[in-house]
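A.B. asks: Curious how this folds, go ahead:
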Amino acid sequence: MIFHPTNLHNTLEKSAKIYIAGHRGMVGSAIHRKLTAEGFNNFVFRTSSELDLRDQASVKDFFETERPEYVFLAAAKVGGIMANNIYRAEFLFDNLQIQNNVIDSAYRVNVKKLLFLGSSCIYPKLAPQPLHEDSLLTGTLEPTNEPYAIAKIAGIKMCEAYRSQYGCDFISVMPTNLYGPNDNYDLNKSHVLPAMIRKFHEAKEENKPVVELWGTGSPLREFLHADDLADACYFLMQNYSEPGFLNVGVGSDVTIKELAELIQETVGYKGNVHWNTDKPDGTPRKLMDVSKLHALGWKHKTDLTEGIRITYQDFLQKIEAYSV
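C.D. replies: Predicted coordinates:
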């Protein structure tokens, strides 16, 4: 039997019980900050050591006990080019398990609304730019992050399927490249922007004459501050209840070389940059078409230069944890 959504366009009540999966990560913590600033205080949290989201029985028990009304699914196994390429099986298995367990358990306890966070890597490597939502599944994925992308595509389709069959108000958003407080600065697992912050900072502290960066510096990338994504998620939880997923981004991009120059200036490193062209560039360009989101009335607020400054300050506060 096919059911149709009956509880769409839920308005988040200030007293609502909210579960943020991945609340200690960059995205989850940003969502928590946003909701707290808006006056919400009825949160339920579990750290990964308290609740393994890959474990179906544990997740089922958690949902049946806590019965949250709204869910932000920001938990995922994430990383940059190196981590995505090395830990291919883990990225596919872990992310599928997390999504399957949380989405299905949310349905079974009648969660009012769930927001699933994906990634811009779901798009084909050579999809037309800027990347429009209609480009999903129209071509071959970027090989280095294919397992992660396939997991995220499955999450989108799972939300759509549960909406279609069971009438669940489950929505999906696909953010572009993210950065901000609580980012991962581990050079083996981090994304390009936090990795550059750490590399330039350490080179400055150690008076190194040269910093080596991967690739040619020519790929174009778009960067969205995590607090802007959190603002968009809050906006969409109140204003969007459609089957199709939405891109979340800024609508403009910079080359990796331009990004490096911005970070170098922010950090204050005076040395030179060597581009190691034996290392991969990844996708040549990845700019999101955010016209659908703009049409709903939301736009980002944080300028990239200011965002990098804020993020560098966050790194400086965490530097002891990353010191060798």
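A.B. asks: Please count neighbours and contacts with C-alpha atoms only from this point.
C.D. replies: Fine.
A.B. asks: SS state for residue 213?
C.D. replies: strand (DSSP: H, G, I helix; E, B strand; the rest coil).
A.B. asks: Tell me who's in contact with it.
C.D. replies: 196, 273-276 (C-alpha atoms under 8 Å, 6 or more residues apart in numbering).
A.B. asks: what about the strands in the protein?
C.D. replies: 18-21, 43-44, 70-73, 113-117, 170-175, 177-179, 210-214, 220-221, 223-225, 246-248, 254-255, 272-276, 285-286 (DSSP state E).
A.B. asks: could I get these as a markdown table with distance to residue 27?
C.D. replies: Formatted as a markdown table, the strands of the chain follow (distance: least, C-alpha to C-alpha, whole Å):
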| stretch | distance to residue 27 |
| --- | --- |
| strand 18-21 | 10 |
| strand 43-44 | 16 |
| strand 70-73 | 10 |
| strand 113-117 | 9 |
| strand 170-175 | 10 |
| strand 177-179 | 8 |
| strand 210-214 | 26 |
| strand 220-221 | 19 |
| strand 223-225 | 10 |
| strand 246-248 | 13 |
| strand 254-255 | 22 |
| strand 272-276 | 30 |
| strand 285-286 | 20 |
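A.B. asks: Next, the structure of the following sequence, for comparison with the previous one:
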Amino acid sequence: MQRTFHEFYGYRVACTAPAEAQPVVQRLFGAQPIVDPHLPWPGTDTVHLSFEVTGDSHAPVPPPYFPPHWEKLDEIVLDTGSSTAVVCLADRAVRVQLARSDLDNPIVWGRWLVEKAFLVLTLRSDRHYGLHAGALSLNSRAALVTADSGVGKSTFTAWGLFQGATLIGEDAMMRHIDDPEGRFWGYPRCSYLDPALVKSRPELTDAVSAMVPAREKCRLEWPPSFESRLLTAVRPQALLVLTRAHQEIRSVGIDAVIELCRSDFTAGKLDADARDRAEDDLRTRLGSMDLLEFGLAPDLDTNYTRLAATLRA
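C.D. replies: I've put the predicted structure just below:
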């Protein structure tokens, strides 16, 4: 068994895995582990992630987005029928039993198990919360990007990366309330994109991707050529709410943004004090941002030009 340290959504991760699971660890975290186990920031939580490889050969099936009663249980089991992850809240531990047949299946160990496990840890914590959002940085300024499902948030953030922006995340951004820098943390190593978009980009010819069952998206692992423009944390200066209802850029009030995001930052929090703490922190963060409703044009290059102009303002 090999033990290495990594960062995932702003958590310090102490990862233990056998040799045959090391390729999975590298694909999840990147080739270079954290040398200093005290990173990524003083006071951050350490999550103990362990992998065990089993001989189970059942075909994996899409699990529910969240398992039943996940917001009440002390241990949450994520089960794909072939592999499982047990999230133990008290121990800050994620124990993955990965079927040997799933070792090369990033939908199982990525989307359904590890990514979901860290989302569960965040949403169940009274010192953390998440937003259904991505983030881009351009011109030394960064924006959170949120939208209803299907509007085009993933395409918008990916196109920004294609055009030279830095990608911080594309679907979930996590906030550690005790982080003194006021940052939001993402997982930019992969994106969930329309396969047609992936096929249209020559720089993605050799990129590793896998279709998500029952979804019209694939999980794309960004190739090494994008490595220098993948960043895991940012302190945003703006929040963009993407819409197709119009093609204008309009100011949005902070109360409207809070209501838009309420189901995100309160998810998993049954305690009223925890919900209030998350809302207070988000209000503080939003108070220093430009809050904009960003109407999407049909042309992706036009949207990027308008994004660049917005972040220069």
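A.B. asks: Let me see the TM-score of these two.
C.D. replies: Laid over one another, the chains give 0.29 as their TM-score (TM-score structural alignment, normalised by the length of structure 2), with 150 aligned residues with a C-alpha RMSD of 6.6 Å.
A.B. asks: hmm, back to that, closest to residue 316 of structure 1 out of the strands of structure 1?
C.D. replies: Among these, strand 177-179 comes nearest to residue 316 of structure 1, with 14.9 Å by C-alpha to C-alpha.
A.B. asks: picking up where we left off before, quick one, which of the contacts of residue 213 of structure 1 are buried?
C.D. replies: Neighbour-count burial (16 or more other C-alpha atoms under 10 Å) applied to the contacts of residue 213 of structure 1 gives 196, 273.
A.B. asks: okay, now residue 81 of structure 1: neighbour count?
C.D. replies: 18 (other C-alpha atoms under 10 Å).
A.B. asks: For residue 173 of structure 1, which non-adjacent residue is closest in space?
C.D. replies: Among residues not flanking residue 173 of structure 1 along the chain, residue 246 sits closest, at 4.8 Å (C-alpha to C-alpha, 6 or more residues apart in numbering).
A.B. asks: How much space separates the one you found from residue 178 of structure 1?
C.D. replies: According to C-alpha to C-alpha, to the nearest Å, residue 246 of structure 1 and residue 178 of structure 1 sit 16 Å apart.
A.B. asks: try residue 227 of structure 1
C.D. replies: Residue 227 of structure 1 is 10 Å from residue 178 of structure 1, by C-alpha to C-alpha.
A.B. asks: what's the answer for residue 203 of structure 1, then?
C.D. replies: For residue 203 of structure 1, the distance to residue 178 of structure 1 - C-alpha to C-alpha - is 24 Å.
A.B. asks: Tell me which of those two has more neighbours.
C.D. replies: Using other C-alpha under 10 Å as the criterion, residue 203 of structure 1 and residue 178 rank with residue 178 on top: 22 against 18.
A.B. asks: which ones are touching the more buried one?
C.D. replies: 223-226.
A.B. asks: With adjacent residues omitted, what lies nearest to it?
C.D. replies: Per C-alpha to C-alpha, 6+ apart, closest to residue 178 of structure 1 is residue 224, 4.9 Å.
A.B. asks: Give me the number of neighbouring residues for the one you found.
C.D. replies: Residues near residue 224 of structure 1, counting by other C-alpha under 10 Å: 25.
A.B. asks: And for residue 262 of structure 2?
C.D. replies: For residue 262 of structure 2, using other C-alpha under 10 Å, the count is 15.
A.B. asks: Checking my notes, it in a helix, right?
C.D. replies: Yes: Residue 262 of structure 2: assigned to a helix according to three-state DSSP.
A.B. asks: I'd say residue 129 of structure 2 and residue 121 touch.
C.D. replies: No: using C-alpha atoms under 8 Å, residue 129 of structure 2 makes no contact with residue 121, being 9.3 Å away.
A.B. asks: Looking at those two, which has the bigger crowd around it?
C.D. replies: residue 129 (31 against 20).
A.B. asks: for that one, what are its contacts?
C.D. replies: Going by C-alpha under 8 Å, 6+ apart, residue 129 of structure 2 touches 122-123, 174-177, 264-266, 278.
A.B. asks: Also residue 234 of structure 2?
C.D. replies: 137, 142, 168, 183-185.
A.B. asks: Among those residues, which one lies nearest to residue 295 of structure 2?
C.D. replies: Of the contacts of residue 234 of structure 2, the one sitting nearest to residue 295 of structure 2 (C-alpha to C-alpha) turns out to be residue 142, at 18.1 Å.
A.B. asks: neighbours of the closest one, just the number please.
C.D. replies: Count around residue 142 of structure 2 with other C-alpha under 10 Å applied: 22.
A.B. asks: Mind listing what's buried along the helix or strand encompassing it?
C.D. replies: Using DSSP states H and E, residue 142 of structure 2 falls within strand 141-146. Buried residues in strand 141-146 of structure 2, counted by 16+ other C-alpha under 10 Å: 141-146.
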